[in-house]
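Novice: Here's a sequence, model it:
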Amino acid sequence: MVAGETSGDLLASLLLDGLHARWPQARSMGIGGAQMQQRGFQAWWQSERLAVHGYSLEVLQRVAELLGIRKQLRERLIAHPPSVFVGVDAPDFNLGLEERLRAAGIKTVHFVCPSIWAWRANRVEKIRRSADHVLCIFPFEPELLARHGIDATYVGHPLAQVIPLHPDRAAARRRLGLDEDGLVLALLPGSRRSEVRYIASGFFKAAALVRKALPAIKIVVPAVPSLYDEVCRIAAEAGMQDQALIVKGQSHDVLAACDCTLIASGTATLEAALYKRPMVISYSMHPWSWRLMKRKQLQPWVGLPNILCGDFVVPELLQDAATPQALAAAALHWLRASQDSPATIEALVERFTALHHELRRDTAELAAHAIEKIIASPAA
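Specialist: You can find the predicted model right below:
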């Protein structure tokens, strides 16, 4: 298996639960993170080695390193073929690897359909060459892939099973040492170092403006442990080091506890939706990367909650629009609605609850069953 970044580590760990339930003696190895390793995964490299962002100079500088890792892994797997290779997300890394492994007779599964419905539609040909089967986390994806001759199974979104339908806000606040009453604003500036560098400063500056309007509000930031010092440094530069509670990890507790979140576009926005929380979705990157990504966008929405609902149910403030003033104003809209317009919040909760039911499946079992059929099928 290969899983990149924090979100991939989580998805892969849930998949491992299903595989171990079906095959208790199964061994897994490759590239993974802490949650996978807690389930007995042998990590030859850590997931965070694959965490890169956009088309920046940082990515270009790391191309040789990433290609070297992929070459070593490919040669090792071809020399000692596994029963199946599962690439978890990280399509830029995994699809090329899967294509070479499949050509060598190793069965390949790609877990999480690349967002060909959002951008990079040309990637569908690469998927067809690379994967014997795709495990899809959104219900509309298998039909889309079938049009291109790609076998796929909808397995639901693992997070929809992990996150409770009715989150316990009071318990989450107790675990974080927060009062049960009062407003809480969460800042989630991303899980990659380059994301944090581009996004966190604007979030902290926006939070400072929110505090001027609502002095009693609590600001909580769940930092990826490896980026904790970086987040603290950026908070200090924004003059917010003493006004924000920065914790290591605990993003689910923070989302359960908050009244609203400023949040970087990505998987975390879906987590916020499953916690039924109002949010302001934002993203910033190097201008060159932004121009390239913008040209490839196929839908009017960027955030997963909006894409899945087919509407701007929550605001998106991207790149130049993501000013501290605009972010603060959008957050204040939700925070004031929670006090003065509960019907507005309840309508959002109902929308996100319906989405939760749609995505809630026994992902681990469905995925393990699909993988079992691939292992048992004749080689392509």
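Novice: rest of the way, CA atoms for contacts and neighbours
Specialist: OK.
Novice: helix or strand right after the longest helix seen in the chain?
Specialist: Among the segments of the chain that qualify as a helix by DSSP state H, the longest is helix 57-79. Later in the chain than helix 57-79, the nearest helix or strand by DSSP states H and E is strand 85-88.
Novice: Now show me the structure for the sequence below, then we'll compare the two:
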Amino acid sequence: MKKIFISVLDSSAELYISRVSFFIDKKTVIYSTSPKIRRSEKVLDITDLSTVGLPDFRRVFFRIIFLLRFIGEIKPDKFVFCDSPDLHIPVGIIVKSLLGEKVKNIYFIPPTVWAWRKHRKEIVEKFFDRVIFIFPFEKDIWTKNGVYVGHPLCKIIKEENIYSDYGIQIRGSDLPSHKGVICFLPGSRYSEVKNHLNLLISLGREMRDYVFLVPTRFSPLIEICRGDFSLKVVPQELSRFAMRISDFVISASGTATLESALIGKPTVVFYKLPYLSFELAKRMIEKDIRFISLPNIILGEEVFPELIQEDATAEKIINALNFVKEKNFESVSKKLFEKLEFFDFLDIAKIIDDV
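Specialist: This next block holds a predicted model:
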């Protein structure tokens, strides 16, 4: 019986691959790093290492060690690595170097070599047998062993309904009826949330007529901000439902910006990094990259205002909100659905089965 190991850390990639795993050949035994992959015979949980306060390079190192030990124990025939290239590229290289053609490496949602660290393209093509990518502009990049499948969010968002239990759960909670609602998305990583806390506090104090809904898996960190403005923390998996019931979205750059665009919500994008990290990032990003948010990159125009570093202030974000509230984002949503048209989770499973 064939054995497959699925390694995923990013929450968005976890959502996608959990849907895919349902359609993988039933004769295949699945091992994974995600409890959401319900067919998993055994799960290695490596998420705890994301909150212990270790520097990034040490967290990656320990995760690599944990993964390699687990791989040695289960001895899979096939690997599916999802996103998180700092972790998965080294593991993929080690596995392929040691086992060669005895195993097959698949990369689902490959590194963003179109934005930075172009050298990774050659590495991925050398050590991974198949690359499954989700953005149409990547067709010119992954020409050797790539397969385009469209973006899974298109299917997921179409299937979701504002009147689901999740939506009712948020709407029926203690949100003041006399206030507007802003969905504030500080990022999916601990470091991002920490960097954006002061901005949340400043916005809350300036916009007292609004409740700030904050979807996150780091609720104790957000609770620090609780004080003289209205704040409600909800689980990160409810983020899209929080967006749907909000008047506006204020989001750190990331997958959340694409979610809000597909939903059709007026959104302002921001991002802040420590000074040295920002200066380093500037030197690594490709010169032809004009935007930081996915909707703007995909459509090639600024549909969402972007405020970075010293421009990411409460005053400038409020001004940008006044601008976006006058725009119609239903047309933006329609364009994105057309550009990112998704095949099906079954199709991705077939690609994995056939490698």
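Novice: TM-score, when you put one on top of the other?
Specialist: Scored by TM-score structural alignment, normalised by the length of the second structure, the superposition of the two chains gives a TM-score of 0.87; 341 aligned residues with a C-alpha RMSD of 2.6 Å.
Novice: Just the buried residues of the longest helix of the first structure, please?
Specialist: Residues of helix 57-79 of the first structure classed as buried: 59, 69, 70, 73, 74, 77 (neighbour count, 16 or more other C-alpha atoms under 10 Å).
Novice: Sort out which one of those lies nearest residue 36 of the first structure for me.
Specialist: The shortest distance between residue 36 of the first structure and any of the buried residues of helix 57-79 of the first structure, using C-alpha to C-alpha, involves residue 73 and amounts to 17.7 Å.
Novice: And the counterpart of that closest one in the second structure, how far from residue 107 of the second structure?
Specialist: Correspondence of residue 73 of the first structure to the second structure, assessed by TM-score structural alignment: residue 67. As for residue 67 of the second structure, its distance to residue 107 of the second structure is 16 Å (criterion: C-alpha to C-alpha, to the nearest Å).
Novice: got the contact list for residue 202 of the second structure?
Specialist: In this structure, residue 202 of the second structure makes contact with residue 314, judged by C-alpha atoms under 8 Å, 6 or more residues apart in numbering.
Novice: ugh, wrong one, residue 350 of the second structure
Specialist: Contact analysis of residue 350 of the second structure by C-alpha under 8 Å, 6+ apart lists 23, 24.
Novice: Can you find the partner of residue 83 of the first structure in the second structure?
Specialist: Looking across to the second structure (by TM-score structural alignment), residue 83 of the first structure lines up with residue 77.
Novice: quick one: that match and residue 329 of the second structure, what's the gap?
Specialist: Counting by C-alpha to C-alpha, the gap between residue 77 of the second structure and residue 329 of the second structure amounts to 46 Å.
Novice: what do you get for residue 280 of the second structure?
Specialist: Here the criterion is C-alpha to C-alpha. By it, residue 280 of the second structure lies 34 Å from residue 329 of the second structure.
Novice: Please apply the same query to residue 8 of the second structure.
Specialist: 32 Å.
Novice: neighbour count winner among these two?
Specialist: Each of residue 8 of the second structure and residue 329 had its neighbours counted (other C-alpha atoms under 10 Å), and the higher figure belongs to residue 8 (26 against 21).
Novice: What segments of the second structure are strands?
Specialist: Counting by DSSP state E, the segments of the second structure that form strands are 3-8, 29-32, 40-43, 78-82, 104-108, 130-133, 146-148, 180-185, 210-216, 231-235, 248-252, 267-271, 306-308.
Novice: can you put these in CSV and add distance to residue 336 of the second structure?
Specialist: As requested, these are exported to CSV (distance: least, C-alpha to C-alpha, whole Å):
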stretch, distance to residue 336 of the second structure
strand 3-8, 26
strand 29-32, 31
strand 40-43, 33
strand 78-82, 23
strand 104-108, 21
strand 130-133, 16
strand 146-148, 16
strand 180-185, 21
strand 210-216, 24
strand 231-235, 26
strand 248-252, 18
strand 267-271, 15
strand 306-308, 18
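Novice: Tell me how many other residues crowd residue 183 of the first structure.
Specialist: Using other C-alpha under 10 Å, residue 183 of the first structure has 19 other residues around it.
Novice: Is it in contact with residue 258, as I believe?
Specialist: Yes: between residue 183 of the first structure and residue 258 a contact is recorded at 7.4 Å, counting by C-alpha atoms under 8 Å.
Novice: average distance between stretch 193-203 of the first structure and the second structure?
Specialist: Once the two models are superposed, stretch 193-203 of the first structure sits on average 1.2 Å from its counterpart in the second structure (mean C-alpha distance after the TM-score superposition for the first structure).
Novice: Which part of the second structure matches that stretch?
Specialist: The counterpart of stretch 193-203 of the first structure in the second structure, counting by TM-score structural alignment, spans residues 190-200.
Novice: Tell me who's in contact with residue 333 of the second structure.
Specialist: For residue 333 of the second structure, the residues meeting the contact criterion (C-alpha under 8 Å, 6+ apart) are 261, 262, 263, 264.
Novice: And for residue 243 of the first structure?
Specialist: For residue 243 of the first structure, the contacting residues are 218, 219, taking C-alpha under 8 Å, 6+ apart as the criterion.
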